[in-house]
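K.L.:
this is a predicted model, with the sequence first.
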Amino acid sequence: MKSNYSPLVIALLAAMSSTAYADEKNPQKDETDIERVLITASPIKRTVLESSTPVTILSGEELDQNQAATLGDTLKSVPGVHSSYYGPVASSPIIRGLDGPRIKVVQNGLGASDASRVGPDHQVSTETSTATQIEVLRGPATLLYGSGAIGGVVNVVDNRLPTQRQEGVSGEVFAQYDNVADAKTLSTDLNAGSGDFAFHIDGYTRKTDDYKIPVPADIDEDGGSTTLTNSDIDASGYNLGAGWITDDMRVAFSYGHMDSDYGLPGEEGVFIKLNQDRYQGVVDWNNLDGFIQAVHWQNAYTDYEHSEIEGAEIGTTFKNESIESRLWAEHAPVYGWKGIVGLHYNHSDFEAIGEEAFTPPTKTDSIAAFLMEEKKVGSLLWQVGTRVEQSTHDVDNDFFTALSSSNSVSFDDKDYDAVSGSAGVVWSINDRHSLAFNYAYSQRAPSASEIYAYGPHIGSGTYEVGGGFELSNNAGQYSVVQSNESMDKEVSNNLDLTYRYTGDTWNANVSIFNNDISDYVFESFTDLVISDGAFISSADYENQVAVSGEPDDEADGLPVVLFAQQDARLYGYEAQVDWHLNDDWRLEVFTDYTRAKLDSGGNVPRIPPMRVGSSVHYEYGNWHTEVEVIRNAKQDKIADNETSTKGYTMLSASANYYLDLGDVDMTIYIKGDNLTDQEGRVHSSYLKDEAPLPGRSVSLGVRARF
């Protein structure tokens, strides 16, 4: 369906000119300002330069330039961060080769609480078009966020919880059209206040058709459609917030709702219908007298549901109802050490209902205490912390009644005690050079899906068997039985070394890391496939298909994977250099690489390849232009039963024109992606052989801030 946003945009811009509150922000900000922005994901106020762990912050013009429909695509050019890419909607971040239950996605500091950590075909329930800042913490961040952050954290920050007083009205309107999928996006963000009260409202809508592709979707086909079937989107959402803010106290509350209907590429006729309601609140007590100087309390309640629909029938419905609360206090310095101490509680009631449900209903509760401290000694800033966490999985055993061995399957509640700690130091060598080192010891309790999964997971194209089971072989007849051994905790020993240089004309940031993980959980291919409810060898299945033809049941032929544990090592680097050639020209170069090996031999599956990128920026008057080239190398360091992926190069270019309309700062832009119409397949994607990246695209947009 065609949409025309022009009248709405014009009306909104007209309203701005009469009621707008002046915004002094210059869109063409200094590139080094980003390193002085506070990291809101850290409870101890610090900037990027003061962090012993690698951090990247996208905000302002840099966020505008990288903004995409999904969180994964928005961050895909950040060093060390890749995208899982399950089509244009379900695309979540991969940090240093780790994703899923090892990466915590949070909204304003608290978990997104969706189903994206369970399956790659599930959308991350955050919206980038209304975000003001996105923070990426690379490496373990378990001290504040729990064992689910053993690989890193992505914090999406917006204005739904007002942080400061203001008089009058300010805000933003954004509209974009992209020809690759006839995509239309519109978002608005309004903030108002009077006295000690502040208010916020935002909303967005996004609608696309199937996107165009430069080659046939199936890698083995020579001809076919020039669009990717079932890659369309119809999404919308809004957030309401209010706050009472004084010099010593802040109380803020928000409500948000989102709806999203999107297709699953590779599964013709299958689409997901998603909705979520989220309530979030915060209370800050500041400037307290005595040993406790400030107290902060964050709370969130999320009600999430999505249904996977085939034709007119619902195949599976996923529900997740969660409550999260974090309370912490800032204390006065003790022998020069300042910091925070706190408690963190999380409850999740997750269930999958339907014929294709592959995980049982599970209630998970966790409670933790944490401590984070830092001390400045000369040119050294020392940072230490620890966290003690207990989590419990309470599984509904009725789910397993379909098993032939159902009489012997009964899981007791599983309790895990996880201890994490870190120690780091930032050495400010002088005003330009700094060196940061951090060691983190982290433990992660296996997720419920890693333990209890049993059934066809259409999204990943596998038949999953959790680590709570094992495959029994009786004279060539395979069956699934409950394992006598429990899955162990993952234990990570991670080392980070980061060099930072901030100069007059150029800046550099280089990080190297080594992460040794004991009892690393991964999906091990078994060389078995599912056929009419039975497990047979892949060779026998191929012979069966040759004789009888392709089966009608979409689960038949899925490879059987078993969640296994082995020791693993992940190591690599990220590097980025910005060079201001003169007042008009700037050059940026970046590269990243992650190598992931199992100690017993072989490679960890779906690890992104090495990447090298460069961009040239030119500013003249009100114009800002950019040309970017990113090379993704071939990935041939692959796991058993995994295929290699060819390398590809993406060329993009953009031009922005800035207009000062008094109380309104407007940006009009044109942007082209994949200008050479190259075939690109994301190695970390489960759909890499069925869903190439979009072909050549041109987008037009306007953004107005007032």
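P.N.:
Everything's here; your move. The shown structure was predicted, so the numbers you read here are calculated from the model rather than taken from an experiment.
K.L.:
use CA for all of it now, contacts and neighbours both
P.N.:
Fine.
K.L.:
please give the element, helix or strand, for residue 14.
P.N.:
Assigned by DSSP states H and E, residue 14 belongs to helix 6-19.
K.L.:
name the helices or strands packed onto the helix or strand just after that helix?
P.N.:
Sequence order places strand 55-59 as the next helix or strand after helix 6-19, per DSSP H and E. The helices and strands touching strand 55-59, judged by 3 or more Cα pairs under 8 Å, 6 or more residues apart in numbering; DSSP states H and E, are strand 133-138.
K.L.:
who's in contact with the strand it packs on?
P.N.:
By Cα atoms under 8 Å, 6 or more residues apart in numbering, the residues outside strand 133-138 that reach it are 39, 41, 53-60, 63, 80, 95-96, 151-158.
K.L.:
just the buried ones from these?
P.N.:
39, 41, 53-60, 63, 80, 95-96, 151-158 (16 or more other Cα atoms under 10 Å).
K.L.:
and the strands in the stretch 251-400 of the chain, which stretches?
P.N.:
Secondary structure of the stretch 251-400 of the chain (DSSP state E, counting those that start in this stretch): strands at 270-285, 292-310, 313-334, 337-354, 362-377, 380-395.
K.L.:
could I get those in a markdown table, plus columns for mean neighbour count and distance to residue 87?
P.N.:
A markdown table is the format used below for the strands of the stretch 251-400 of the chain (neighbours: other Cα atoms under 10 Å; distance: least, Cα to Cα, whole Å):
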| stretch | mean neighbour count | distance to residue 87 |
| --- | --- | --- |
| strand 270-285 | 20 | 12 |
| strand 292-310 | 20 | 15 |
| strand 313-334 | 19 | 19 |
| strand 337-354 | 19 | 22 |
| strand 362-377 | 20 | 28 |
| strand 380-395 | 21 | 31 |
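K.L.:
pasting the second one now:
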Amino acid sequence: MDPNTLLGAELLAALPRIEASSTDPGRTAARPCSASVRRRAGRVLATLALALPALALPLSADTSGASNTDATASTADATAPAPTPTPEPAPDPNAPASDPKASEDSKSSEELPSFFATTTVTALGREADSFEVATPVTVLRALEIERKAPNNAADLLRDEPGVDVNGVGPNQSRPVIRGQRGLRVLFLEDGLRLNNPRRQTDFGEISGIVDVSSVETVEVVRGPASVLYGSDAIGGVLNLIPKNPGPRNGRPVGGTFDGRYGDAGDSTRLSANIEGRTGDFDFQVGGSWRDASDYDAPAGTFGDITLDQSVPVVDTGVQDDSFWGSFGWQANDRNSLRLRFNRYRADQTGFGFVEPDQFESTEDFRIRILYPYQQFDRYTLGYSGSALETAVADSVDARVYFQKNRRELVNDIDIDIGPIAPGFPNSSVEANSLNYTNLETWGLRTEVIKVLGDDNLLTYGFEGYRDDSFNTDASTTTTTIRFPFPPFQAVDLSTDEVPNAPNAKNTSWGVFVQDEIPIGARFRVTAGLRYQNVATRAEATPGWDTTGLDFDDDSVVGAVTATWQITDTLNLLTSYGTAFRSPNIIERLFNGPTPEGAGYQILNPNLKSENSDNIDIGLKYRRRNAFFELVAFRTEISDGIVQYFLSPEEQSALPPAVQEAIANSGASFVVQQRNAEKLRYEGIEAAIGYRFDFGLTLGGNFTTIDGKRLDSTNPPTGDTYSDKIVGYARYEAPNGRWWSEYRFRHNGSQDVNLDPNEPAPPVGTELPAFTVHTIAGGVNLFERAGVTHALQLTIDNLTDELYAEFSNATFFRPEPGRNYAASYRIRF
């Protein structure tokens, strides 16, 4: 009998016994405070104490700060073209003497626009100056996206404060924010959800489904954002703001063509777009095509792993393409409609791995995870109304969307189970499975802004969506028992076509309200509240008894932020917010071999939503040619969903049919998603930048993060860095003709996150520190008849270091060695 047929009876009855036995009396609670964080904080604050006086000095030669609306600057990295100097009026000889610093600080930001100025639409749900927003946010604009030439949006985050990257290859990267990844990070396009309820906890939707060529701005909100965006926004939000057709300056159409080659994986990428405007109508259409092979990792040592020569990282290549567009109609000065579409197609790619025989692996299994194809389509129709001046609304934004996400997942797992008796050759299990998933989503989001009084902004709205998930699974398990005598081996072949999770509908809706309240001229408070209901209904599925598997939960979350403008150049900020995340279909209902390893997961229909509390406190300093930010945060997640490794005693309490299925799969461990008592994350994020008036910009950022699970000695942050330091130097020619850049990133070492019942990975029990260096530059070659030709060159991993991003290290997936990339861009 298949174990899934027991889900309404024997297995469900056994779950309370299993959970009751999961408490280990030998575990001690972690200390409530982190000494390591306090030590790191002391080092950072000492450094900043030296840096702040330098930033506060009068800058007598500060004439470089004319703002450019096309400039690119982030809180950690500015890539704007050299601004045009703004002449200052001659001083009045009869004017009384004054303190030059006080005089400069008293000038408004309009008189002294900052080279580092950015705006955000994600943090408050409307366009706002990032300097005036209490929520920590990173903004990367179009020029910086072009210069960094990322494979996908998540690749842009490697050098930013408080963030990290998970996954390898051109299209498989995913964001990590403040130690949270996968489903604890909300992925948005233009404020609309892209998170996939069929993904696993640690592996959210890939950012590659949105073509970076279609993106105007990448925004990262660090910290909870559930008030505005609902479930999953615990660690933060990655929001990709799409391009809109711009002013044509008398030309009916314009566009770009970009050709790019990189020797990492022999990668070729072509992209193009065209846009135009006629009367009340505008359009923009673009697309890209990419072909990349598996790249090579260099020789070297990383932890306990040594590669004697460069080796391929298998399944990191891909052939994919995107097609996207936007069509707008300006009905009048107040009302407009816009239709957007996005189509993405990817052929076979994979999770990525190095063949075990390429290094001295201690593991007795080989795992290959493939995605034969992925297809994503989204269509969005939006209405925007402004200057409405009605009793309930001054502006309205309403969008309805439909998206379809189809993919196949293949797991090929070869396990050496050792000899069945002394002197016998090793026996083996080969488990091959194929999963097909079709997820269709309908969604609606409305946002309304009403100005109350002179400067009180009230935002409220509704958001709802429904996911309809259909999936099939087919698996073949081949067990080979070997003997030292005839018949020498016996082979047992078994097949199973029962899905590992039932078909299901996931429905969610919520209402939210947010009020921005000025208190005097220099103090501003923003308070918000949201109610959200989430329900999952398991549907009839062959081989499943879905009795008792439905889920219904509601949550109320809130947030309060405050900004105190001490001077025109210095803001103090603080925020407190709560967030939540409802368990998805896979976390609650998946029952079978784990997709990411030689394990077996048993379902947990009693899984609850996890909730978080977050506190931020910090400051933002920004003047015409300098900026500095410092934020300390503490996040606590209650009922945090973690992957729990069952002990042998707990496995023996499972129903016999489940134990048989586990044995037949060859799994070396058994896991279950469970609610932990509490997870705590603490950290500090700092960023600094200085722009000299001759075109040189220096800057960098620092992040330290520490996490603990308060009901266990098992830390939850073992797959991200403990400390990260980023530095850069960039020169831009005063005439804007060319630019060059050097940057480095150093990740400090980190202990591996190991459950008491989890085996140590090949890399060892500590993830080693690494440093990566990059140089890049670009030049505008020539311009003829309004057509500009530009060339860009990049050398990444300059020292050819063997390393893996920490979330890719335990399942060893290293980054490419030294690699070169060139781009040729034509703009008209």
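P.N.:
Noted; the coordinates are in hand. Quick caveat: nothing in here was measured; it's all calculated off a predicted structure.
K.L.:
need the TM-score between these chains.
P.N.:
Here the TM-score for the pair of chains, by TM-score structural alignment, normalised by the length of structure 1, is 0.85; 644 aligned residues with a Cα RMSD of 3.0 Å.
K.L.:
rebuild the strands of the stretch 251-400 of structure 1 as JSON lines, extending it with distance to residue 532 of structure 1.
P.N.:
Compiled in JSON lines, the strands of the stretch 251-400 of structure 1 are given as follows (distance: least, Cα to Cα, whole Å):
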{"stretch": "strand 270-285", "distance to residue 532 of structure 1": "21"}
{"stretch": "strand 292-310", "distance to residue 532 of structure 1": "20"}
{"stretch": "strand 313-334", "distance to residue 532 of structure 1": "18"}
{"stretch": "strand 337-354", "distance to residue 532 of structure 1": "18"}
{"stretch": "strand 362-377", "distance to residue 532 of structure 1": "27"}
{"stretch": "strand 380-395", "distance to residue 532 of structure 1": "27"}
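K.L.:
follow-up on the earlier one: what helices or strands is the helix holding residue 14 of structure 1 leaning on?
P.N.:
strand 168-178.
K.L.:
mean deviation, the strand it packs on versus structure 2?
P.N.:
Overlaying structure 2 shows strand 168-178 of structure 1 at a mean distance of 1.5 Å from the equivalent residues (mean Cα distance after the TM-score superposition for structure 1).
K.L.:
does anything pack onto that strand? Which helices or strands?
P.N.:
Against strand 168-178 of structure 1 (3+ Cα pairs under 8 Å, 6+ apart) you get helix 6-19, strand 183-194, strand 697-705.
K.L.:
ok now it, how far from the chain's centre?
P.N.:
24 Å (Cα atoms, centre = their mean, to the nearest Å).
K.L.:
so which elements touch the helix or strand harbouring residue 663 of structure 2?
P.N.:
Following DSSP H and E, the helix or strand that holds residue 663 of structure 2 is helix 656-665. Applying 3+ Cα pairs under 8 Å, 6+ apart, one finds that helix 656-665 of structure 2 contacts strand 592-593.
K.L.:
check which helices and strands the strand it packs on is in contact with.
P.N.:
strand 599-601, helix 656-665.
K.L.:
just to revisit the earlier point, how far is the helix holding residue 14 of structure 1 from where the chain is centred?
P.N.:
With Cα atoms, centre = their mean, you get 34 Å for helix 6-19 of structure 1.
K.L.:
what range does it cover in structure 2?
P.N.:
With TM-score structural alignment applied, helix 6-19 of structure 1 matches no range in structure 2.
K.L.:
pull the residues that contact that helix.
P.N.:
168-169, 173, 175, 663-664, 704, 706.
K.L.:
now, the most widely separated pair of those residues?
P.N.:
The most widely separated members of the contacts of helix 6-19 of structure 1, counting by Cα to Cα, are 168 and 175 (23.6 Å).
K.L.:
more neighbours: those two, which one.
P.N.:
When neighbours are counted by other Cα atoms under 10 Å, residue 168 of structure 1 and residue 175 differ, and residue 175 comes out ahead with 22 against 14.
K.L.:
alignment lookup: residue 589 of structure 2 to structure 1.
P.N.:
Matched to structure 1 by TM-score structural alignment, residue 589 of structure 2 sits across from residue 452.
K.L.:
ok, back up a step: pipe the helices and strands packed on strand 168-178 of structure 1 into JSON lines and attach mean neighbour count per row.
P.N.:
Formatted as JSON lines, those follow (neighbours: other Cα atoms under 10 Å):
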{"stretch": "helix 6-19", "mean neighbour count": "13"}
{"stretch": "strand 183-194", "mean neighbour count": "20"}
{"stretch": "strand 697-705", "mean neighbour count": "20"}
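K.L.:
could you redo the ones you listed as TSV and give each row distance to residue 627 of structure 1?
P.N.:
Listed next are these as TSV, based on distance: least, Cα to Cα, whole Å:
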stretch	distance to residue 627 of structure 1
helix 6-19	28
strand 183-194	23
strand 697-705	14
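K.L.:
list the buried residues for the biggest strand by length in structure 1?
P.N.:
Counting by DSSP state E, the longest strand found in structure 1 is strand 506-531. Within strand 506-531 of structure 1, the residues that count as buried by 16+ other Cα under 10 Å are 506-525, 528-531.
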